[in-house]
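Trainee: Predicted coordinates and the sequence they were generated for:
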Amino acid sequence: MATFTNESFSKFASVSTQNLSGLSSFWSYYLLPAIVAYPFLCSALRFRKLKSLQAKYKYGTPERPSYEGMTVKEAHDIIQVVSDTEFPALFEKGLQFALFRTYGIPTISELLVKTTQLSTEKNVPKRYADTGVLLGDMYGAEPNSDRCIEAYARLNYLHGHYIKQGKISNDDMLYTLSLFLNQPVEWINKYEWRQLTELEICAMGVFHKAMGDGMDISFEKLPSYSTGWKDGVQFYHELDTWAKDYEKRCMVPNKKNYDTAVQTRQLLISQSPAFMRGVLTKVVSAPLDDRLREAIMFERAPASYSTFFDGFMKLRRLYLRYLALPRPKFTAKKMLTKEPDAKGKRYYLVWDTAPVYVKPTLWNRWGPGALLGLMLGISRPGDPDTYPEGFEVKNVGPSVFVGKGQKEMDLVKEKLLKERTGGCPFALHRQHQG
């Protein structure tokens, strides 16, 4: 019996030793090299999209050193890569905080308080969603497409009502445009795994110059207005410089600023569990610079919150740079449905605030995530005041404008169809000036 036991033990030990030896060999020859090589693979693949853009458009290369002549179509295509697959999260956050930053200007927040569109709890979710609809089509659709032009026409109609009454100034329009231009860039350059190149900066300048033209915004306050801009890079820096000077003069504390900003802050954290909202209220203040924070009268985030936020963003940057494979094109986030359904309605496909204009499908309303949200007190698609029937661009905006403005929109669309050629907006400007 003892002999049998010893023999069995010896065989077991021998097999175990062989298994350990095999595992050690696998670790040494395959697993360890793969772990070591993985960060280098991620790092190498991370720049493929950028190199592809540079090879395709060739601006800023020895072959074509100037950025002059970039078209709106080219700029749109470059921005699509930046916003959809390279930096989707922070490009979107940049646009969200662009809206948030406008609340620091009393002349802007005063109108928002008067109209109650972004200063009253009941109105904020829909008005925020309406803004997202228009921007989604202006950024996401092809520059000369019907979707894009209709979004411009609707936005111009809504703004035009207040411009005629003298309640919206050109300076406030120009400043708001400047934030859509520079906030995504600043968020990406500060927190992402790489900074934007001049090619991408030029694309932002070209695209937003065309956006300003489409909204009839005057650029006469900029230094090169009379002579014209060489390229999108020059335009970007001139508008960015003007905007920062405008903030120094006009971004000042005001109770109306607070009334507007606090409602949007509540919306931004509304999809979080109730027990987390106190903490998240302080987190929202962490990335705010002192001028904006003081203008909207928010308390400074505790030092520990700012330290945590900065540390988290640094870890995220390292993770994306060395440990995350680049996002494939087919995974690009689609915010809105492109085509209307049988009832002529379109919907949001993703949302991070209240689920306004989201179709209450079985999964959206009763899936695991939705049921967890129900238990945590988070609103679901189909809840009251979420407009689950969807939207039509011609009717987005405050309720007083629903069903109105079609004649005015048709005139704008006719004008834009003639003017928006998809070419270089600076060449067109120089022709007009000449």
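Mentor: Noted; the coordinates are in hand.

Trainee: from here on, contacts and neighbour counts on C-alpha atoms
Mentor: OK.

Trainee: Residue 89 and residue 120, how far apart?
Mentor: Distance, residue 89 to residue 120, using Cα to Cα, to the nearest Å: 27 Å.

Trainee: again with residue 195
Mentor: As it turns out, when the distance is counted by Cα to Cα, residue 195 lies 37 Å from residue 120.

Trainee: which one of the two has more residues nearby?
Mentor: When neighbours are counted by other Cα atoms under 10 Å, residue 120 comes out ahead of the other of residue 195 and residue 120, with 17 against 14.

Trainee: try this one next to it:
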Amino acid sequence: MEKALEFALFRTFAVPSVSRLLVATGEFVSRTRKRYDDTELILYEILENGMESVRGRTAIARMNAMHGRFKISNDDYLYVLSTFIFEPIRWMEQWGWRSFTAIEKEAILINYQQLAKRMGIQAVPQSLESFEAFNRAYEREHFSFDPANKIIGDKTLELLLGFYLPGRFVGLGKPFAYCLMDTPLRRAMGYPDPPGMLQLLVRIVMKAKAWVMAWIPEPGKPVLGTKRNRPSYPSGYSIENLGTFSPRK
């Protein structure tokens, strides 16, 4: 599911209005790892503690303060939210050891509908079907190549591959990552189509991994994202200091 959310990021980068804003702020380009950690930590604080907890409310306030500095359209907000709903669902259907149940899908929808309320997002679709229809229509209309897409995408891809590969081998991992992207996404990001045999190999490996995962017992206690060691915050972090802030005058 975490991998699905990472690839959901790339879908947002395929929208020029989003990627241009990210390039303009400079954060994703100059401090990619910190920006990635900040995004994960804010979302994990909300997910793990609940939206009505003190930490959850603080994380939402920090997120709203960051977004409030910029002119972001309601549809852009809605689309980013939709990727957090549907990319995990689609990823599990394609690569997971089992798909989400109908109740789990509904729970994901309700979770993000509630988050949308707290973010001030308007006209939120009320069903999975209508929200997915919005998601598909938005991509058909807004996916297009822009140099900013590739700038942000390359930085993020290098970061994600760096979790598994030494720096000198990161380039070798890129074609494998392209195999996990659909054609419209690759086109909008300016990425090439990987060879057919490589795509087949990746499908076989991912399906084999799913088969193995089905037989591995689930961990006895949750692995919390907020407790993970992060190079951006070797001594810990406070929610109030996560993310970006207005430049000091």
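Mentor: Structure's in. What do you need? The structure presented is a predicted model; accordingly, all values stated were derived computationally and were not measured.

Trainee: What lies in contact with stretch 75-89 of structure 2?
Mentor: If you take Cα atoms under 8 Å, 6 or more residues apart in numbering as the criterion, stretch 75-89 of structure 2 is touched by 1, 4-5, 7-8, 11-12, 18, 99-100, 105, 108-109, 112, 116, 121, 124, 131-132, 134-135, 138.

Trainee: mind running it again at 7 Å?
Mentor: Stretch 75-89 of structure 2 is touched from outside by 1, 4-5, 8, 12, 100, 108-109, 121, 131, 135, with contacts defined as Cα atoms under 7 Å, 6 or more residues apart in numbering.

Trainee: How about stretch 231-242 of structure 2?
Mentor: Residues lying outside stretch 231-242 of structure 2 but in contact with it, judged by Cα under 7 Å, 6+ apart, are 34, 38, 58-59, 62.

Trainee: just to revisit the earlier point, ok, of the contacts of stretch 75-89 of structure 2, which one's closest to residue 144 of structure 2?
Mentor: When the contacts of stretch 75-89 of structure 2 are ranked by distance to residue 144 of structure 2 (Cα to Cα), residue 12 comes first, at 11.3 Å.

Trainee: got a list of what whatever residue of structure 1 lines up with the closest one touches?
Mentor: Matched by TM-score structural alignment, residue 12 of structure 2 corresponds to residue 102 in structure 1. By Cα under 7 Å, 6+ apart, residue 102 of structure 1 lies in contact with 108, 176.

Trainee: Distance check, residue 102 of structure 1 against residue 291 of structure 1.
Mentor: In this view, residue 102 of structure 1 and residue 291 of structure 1 are 12 Å apart by Cα to Cα.

Trainee: Touching both of these two, which residues are there?
Mentor: Overlap of the contact sets of residue 102 of structure 1 and residue 291 (by Cα under 7 Å, 6+ apart) is empty.

Trainee: Please pull up the equivalent of residue 226 of structure 2 in structure 1.
Mentor: Alignment note (TM-score structural alignment): residue 226 of structure 2 maps to residue 336 of structure 1.

Trainee: Out of the contacts of stretch 231-242 of structure 2, which two sit at the greatest distance?
Mentor: Maximum pairwise distance among the contacts of stretch 231-242 of structure 2 (Cα to Cα): 19.0 Å, between 34 and 58.

Trainee: Go through stretch 198-217 of structure 2 and flag the buried ones.
Mentor: Burial within stretch 198-217 of structure 2, assessed by neighbour count using 16 or more other Cα atoms under 10 Å, is assigned to 199, 202-203, 206-207, 210.

Trainee: same thing with stretch 147-162 of structure 1?
Mentor: 147-158, 160.

Trainee: Check stretch 167-186 of structure 1 too.
Mentor: By 16+ other Cα under 10 Å, the buried positions in stretch 167-186 of structure 1 come out as 168-170, 172-186.

Trainee: whereabouts in structure 1 does the longest helix along structure 2 align?
Mentor: Of all the segments assigned as helix in structure 2 under DSSP state H, the longest by residue count is helix 74-95. Under TM-score structural alignment, the match for helix 74-95 of structure 2 in structure 1 covers residues 170-191.

Trainee: The matching stretch vs structure 2, average offset?
Mentor: Its matched residues in structure 2 lie on average 0.7 Å from stretch 170-191 of structure 1 after superposition (mean Cα distance after the TM-score superposition for structure 1).

Trainee: Give me the distance from that stretch to the chain's centre.
Mentor: Taking the mean of its C-alpha atoms, stretch 170-191 of structure 1 sits 11 Å from the chain's own mean (Cα atoms, centre = their mean, to the nearest Å).

Trainee: any chance you could map the strands in structure 1?
Mentor: If DSSP state E is used as the criterion, structure 1 turns out to lack strands entirely.

Trainee: related to what we said a few turns ago, which ones among the buried residues of stretch 147-162 of structure 1 are found in helices?
Mentor: Those of the buried residues of stretch 147-162 of structure 1 lying in helices (DSSP H): 147-158, 160.

Trainee: what about the aligned partner of residue 54 of structure 2 in structure 1, neighbour count?
Mentor: When the two structures are superposed using TM-score structural alignment, residue 54 of structure 2 falls opposite residue 146 in structure 1. Burial measure for residue 146 of structure 1: 14 neighbouring residues, criterion other Cα under 10 Å.

Trainee: any idea how far residue 146 of structure 1 is from residue 152 of structure 1?
Mentor: Distance of residue 146 of structure 1 to residue 152 of structure 1, computed by Cα to Cα: 10 Å.

Trainee: so what sits against both of these two?
Mentor: Shared contacts of residue 146 of structure 1 and residue 152, defined by Cα under 7 Å, 6+ apart, are not found at any residue.

Trainee: center of structure 1 - which residue?
Mentor: Centrality entry for structure 1: nearest residue to the mean C-alpha point is residue 92, 1.5 Å, by Cα atoms, centre = their mean.
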